[in-house]
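Enquirer: What follows is a predicted protein model with its sequence.
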Amino acid sequence: MNTYEQNKNDRRALVAAIIASGMDDLNVMFLAFSMSTIITQLNLTSAQGGWIGTITNFGMLFGGVVFGVLADRYNKFKVFKWTVIIFSVATGLVFFTESIGYLYLMRFIAGIGVGGEYGVAISIMAGIVPQERMGRISSLNGIVGQVGSITSAILAGLIAPLFGWRGLFLFGLLPLVLVIWMHFAVDATHVSDSGRQTTNSASTSKGRIADLFKTKALMHQTLALMVMTTVQIAGYFGMMNWLPTIMQANIGVSVSGSSAWMVTTILGMCLGMLVFGQLLDHFGPRLVYGVFLCCSAASVYCFTFAKTGPQLLIGGAILGFFVNGMFAGYGAMITRLYPYEVRTVANNTILNVGRAVGGFSSVIIGMILDSSGVPTVMLFLASLYVISFVFMMSLPNLKQARYIKHGQSASKASSVAVAPLAEI
């Protein structure tokens, strides 16, 4: 019996986990669309404004670790609901901002919820979805995140002119509607969680961060994946935060032209995620990540030579396809590389370290632009993907982390792809 297709409670839990990912992206992007107004109205320096995003990233790292541990030790779906409540309420409370200190506090708390939500949502999906579909489901999760970003842009255009940036953040309370629906529509105690039945309930290693570094091989795996996620975030921020500015300043592209570039790039991202998920399920992460990382390095460097409007649009779509198409695969890959006992804490810790460190790429790119110029920036970004490729190839477990095919038993495939903590 295929419980994924027949269990209504699981289907509702899966839908909630996917939708929440779009809602947390919507909340995070509110800051991007209101930053300049916040700096002006609160009379902030650029450095003070920059710290708003940095503090949010630190909150994500803290929340990822804390809620990763809690979800691996207790009921994942109940913990998941609390992460959504936290980032929703904290985002809505930004409406009452009168000082920069208050805004820092609210963004840190919102970051705690967002950082915790991602890994818990991925673990809920992995507990429900058969392994041969996990890549595709992770891709859908990433695409919904992009939809959340687009929705944030639309709301910013409609609401901010009428109610100001504070009114925009008040709409951050919308995910509470999802929480109310989850409370009445989903029985948290009966959401499927594959792996739980094979785990020793008396295990003392459940949900411990130390277990991500328990042996030399596991430490290498964890650190290598952190490097890969750092490159993923750094490349994304570099592409989305700086390339439109670079095009406007150095190529003479208008604001509307850079907006069109942004749209085609996001569409390329969504298509890339969709294709990546399909390939990941069929060929496993080593081959697919290898191809996408190499193509990312090449496409970023080649974008340096794009000068005309059509070249910029096509180049942006190709960039989005390869550079961010990979993002959705990390949840599926990390889930396969770590045992059930630390499934959530591994996802949250690895991704949020990448967010915290990779977020500094915007500062580094700004420094390179001041000292060298655009070609050096593009060479820097391209080299990041080469570094990620080297670390990815150093992970021996990726050779076995193929996903379950139809007709193969879950227990057999799991024994190949995921070794117990003591054996890694």
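Expert: Okay, I see it.

Enquirer: Going by C-alpha atoms from here, please, whenever you check contacts or count neighbours.
Expert: OK.

Enquirer: helices or strands next to the helix or strand where residue 104 lies in the packing?
Expert: Using DSSP states H and E, residue 104 maps to helix 100-128. Judged by 3 or more C-alpha pairs under 8 Å, 6 or more residues apart in numbering; DSSP states H and E, helix 100-128 is in contact with helix 8-41, helix 46-73, helix 76-93, helix 134-170, helix 329-337, helix 343-358.

Enquirer: so residue 229 sits right up against residue 349, yeah?
Expert: No - with contacts counted by C-alpha atoms under 8 Å, residue 229 stays clear of residue 349, the gap being 10.5 Å.

Enquirer: try this one next to it:
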Amino acid sequence: MEHGDKANWFRRMTAPEKRTFIAAFGGWALDALDFMVFTFVISTLIGLFKIDRAQAGLLATITLLFSAIGGWLAGMLADRFGRVRVLQLTILWFAVCTLLIGFAQSFWQVFLLRALQGLGFGGEWAVGSVLMGEIVRTEYRGRAVGTVQSGWAVGWAVAAILYTVLFSALPENYAWRALFWVGVLPALLVLFIRKRVPEPELFRRTRAQEEASAARVSPWAIFSPALIKTTVLGALLCTGLQGGYYAVTTWLPTFLKSERHLSVIGTGGYLLVIILGSFIGYLAGAYLTDRLGRRANLIIFALLCGACIFAYTRLPLSNEQMLFLGFPLGFAASGIFSGVGAYLTELFPSAVRANGQGFAYNFGRGIGALFPSLVGYLAKTAPLGVAIGIFAGGAYLVVLIATLLLPETKGREIS
């Protein structure tokens, strides 16, 4: 009976838990849609605005850097004004900025809007993850928060489909704009959240206690002696996760094309295999984080990521083998993220939970955003495969070290 209960966890969730799950899943999927459309129109923007690859890369980096700022800021605001209210704000901000990119007339206009877009992008995950973690009960928390991460693969797949449809039906100079105009869709999710998603009881109780005692918790409390170890190790964990992911996903296609001369990398089939692997990896990680524990899940996926990096950069692979290896790459590189949301939620106390989680995850994103540039810099004096291996492999080693130094939180009742 117990196994059946766990297998049907979504059906057994309460109505507020289900509505919160739907809102968080939809928000993350739509964020992925809005964020990933940029990856499909890079070549179009290079030609349209007469920019070089370095400038195009800057458009990607600026969003990630500002998302680090936005995630921490949104976390602090969510601890002060509420998870639901700030989640609505971040979704609206992200949606409007994405829509406006479709009207941009120059590189610098896109640059500015991509920076502003990043503020909302970072905030949505930080606040939505905390909201999920506080509303969903302990025994389902890992699976629920982890499964929300699979929404990224769904949004990525929808972006790929829309790209194919719009660039087939419209001239290129209009199609790229239409892709960003679709970015207004997340705004509709706010209507659902306003009516159906409650503020967590735990947050309301914590705020009432603060108001009754007239003692407001400082946003700098995450650096107090009681929490500094958790904050630093959490930030290192997230730096490893995201630095490894960005180093691999940014440079691996270039490595396989330029040094291995494999043509399959540029095909839609290869992309779909990676997306499918990512989706299943998210679901597997969500299950394992509750089944085996937060630390064991992270260790397993970090080792899988290291194995995939070794296979891609060291083994002589054919086009056919590369196509099939896209699945374990997507599985490992994406699945490792499933357990981190619930883990961070359980590591921080309620009064600074969104603040601490927002800082740790988005500090990792900000530093991780530099990894592609570091790989490129090292690749000037070393083979690209070696550069990828050093930074991506090193990143997942950091994940292992941070995980071993952090406590296990499986089954922990949050307060």
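Expert: In hand now; what should we look at? Since the structure is predicted, the reported quantities are computational estimates derived from the model, not experimental observations.

Enquirer: sorry, back to before: with neighbour numbers in mind, choose between residue 229 and residue 349 of structure 1.
Expert: Counted by other C-alpha atoms under 10 Å, residue 229 of structure 1 and residue 349 do not tie: residue 349 has more neighbours, with 28 against 24.

Enquirer: Tell me the residue in structure 2 aligned with the more buried one.
Expert: Counting by TM-score structural alignment, residue 349 of structure 1 corresponds to residue 359 in structure 2.

Enquirer: can you pull the contacts of the nearest residue to its match once chain neighbours are set aside?
Expert: Nearest residue to residue 359 of structure 2 in three dimensions, chain neighbours excluded: residue 72, at 4.6 Å (C-alpha to C-alpha, 6 or more residues apart in numbering). By C-alpha atoms under 8 Å, 6 or more residues apart in numbering, the contact set of residue 72 of structure 2 is 122-123, 126, 355-359, 362.

Enquirer: Which two among those are spaced furthest apart?
Expert: Pairwise distances across the contacts of residue 72 of structure 2 peak at 13.7 Å for 122 and 356 (criterion: C-alpha to C-alpha).

Enquirer: Alignment lookup: residue 311 of structure 2 to structure 1.
Expert: By TM-score structural alignment, residue 311 of structure 2 lines up with residue 302.

Enquirer: Tell me which of the helices and strands packed on helix 100-128 of structure 1 lies nearest to residue 261 of structure 1.
Expert: Across these, closest to residue 261 of structure 1 is helix 134-170 (C-alpha to C-alpha), at 13.6 Å.

Enquirer: chain center to the helix or strand following the closest one, what's the gap?
Expert: Scanning forward in sequence from helix 134-170 of structure 1 by DSSP H and E, the next helix or strand is helix 175-185. For helix 175-185 of structure 1, the separation from the chain centroid amounts to 22 Å (computed by C-alpha atoms, centre = their mean, to the nearest Å).

Enquirer: likewise stretch 7-14 of structure 2?
Expert: 25 Å.

Enquirer: Mind listing residues that contact that stretch?
Expert: Residues contacting stretch 7-14 of structure 2 (C-alpha under 8 Å, 6+ apart): 5, 18, 136, 140, 144.

Enquirer: If we use 10 Å, what do you get?
Expert: Residues from elsewhere that reach stretch 7-14 of structure 2 (C-alpha atoms under 10 Å, 6 or more residues apart in numbering): 1, 3, 5-6, 17-21, 135-137, 139-141, 143-144, 287.

Enquirer: Give the buried residues for it.
Expert: residue 13 (16 or more other C-alpha atoms under 10 Å).

Enquirer: Quick one: end-to-end distance for that stretch.
Expert: 16 Å (C-alpha to C-alpha, to the nearest Å).

Enquirer: was I right about residue 391 of structure 1 contacting residue 223?
Expert: Yes - with contact defined as C-alpha atoms under 10 Å, residue 391 of structure 1 and residue 223 form a contacting pair (9.1 Å).

Enquirer: I'd assumed residue 106 was in contact with residue 169 of structure 1.
Expert: No - contact criterion C-alpha under 10 Å: residue 169 of structure 1 and residue 106 do not qualify, at 11.1 Å.

Enquirer: what residues are shared contacts of those two?
Expert: With C-alpha under 10 Å, 6+ apart as the test, residue 169 of structure 1 and residue 106 both reach 90-94.

Enquirer: Return the member of these nearest to residue 199 of structure 1.
Expert: For these, the nearest to residue 199 of structure 1 is residue 90 (35.6 Å; C-alpha to C-alpha).

Enquirer: Now do the contacts for that closest one.
Expert: 103, 105-113, 169-170, 172-173.

Enquirer: Next: residue 243 of structure 2.
Expert: 237, 364-372, 391-396, 398.

Enquirer: okay, now the closest residue to residue 308 of structure 2 other than its chain neighbours: neighbour count?
Expert: Ranked by C-alpha to C-alpha, 6+ apart and with sequence neighbours excluded, the top spatial neighbour of residue 308 of structure 2 is residue 329, at 5.9 Å. By the criterion of other C-alpha under 10 Å, residue 329 of structure 2 has 27 neighbours.
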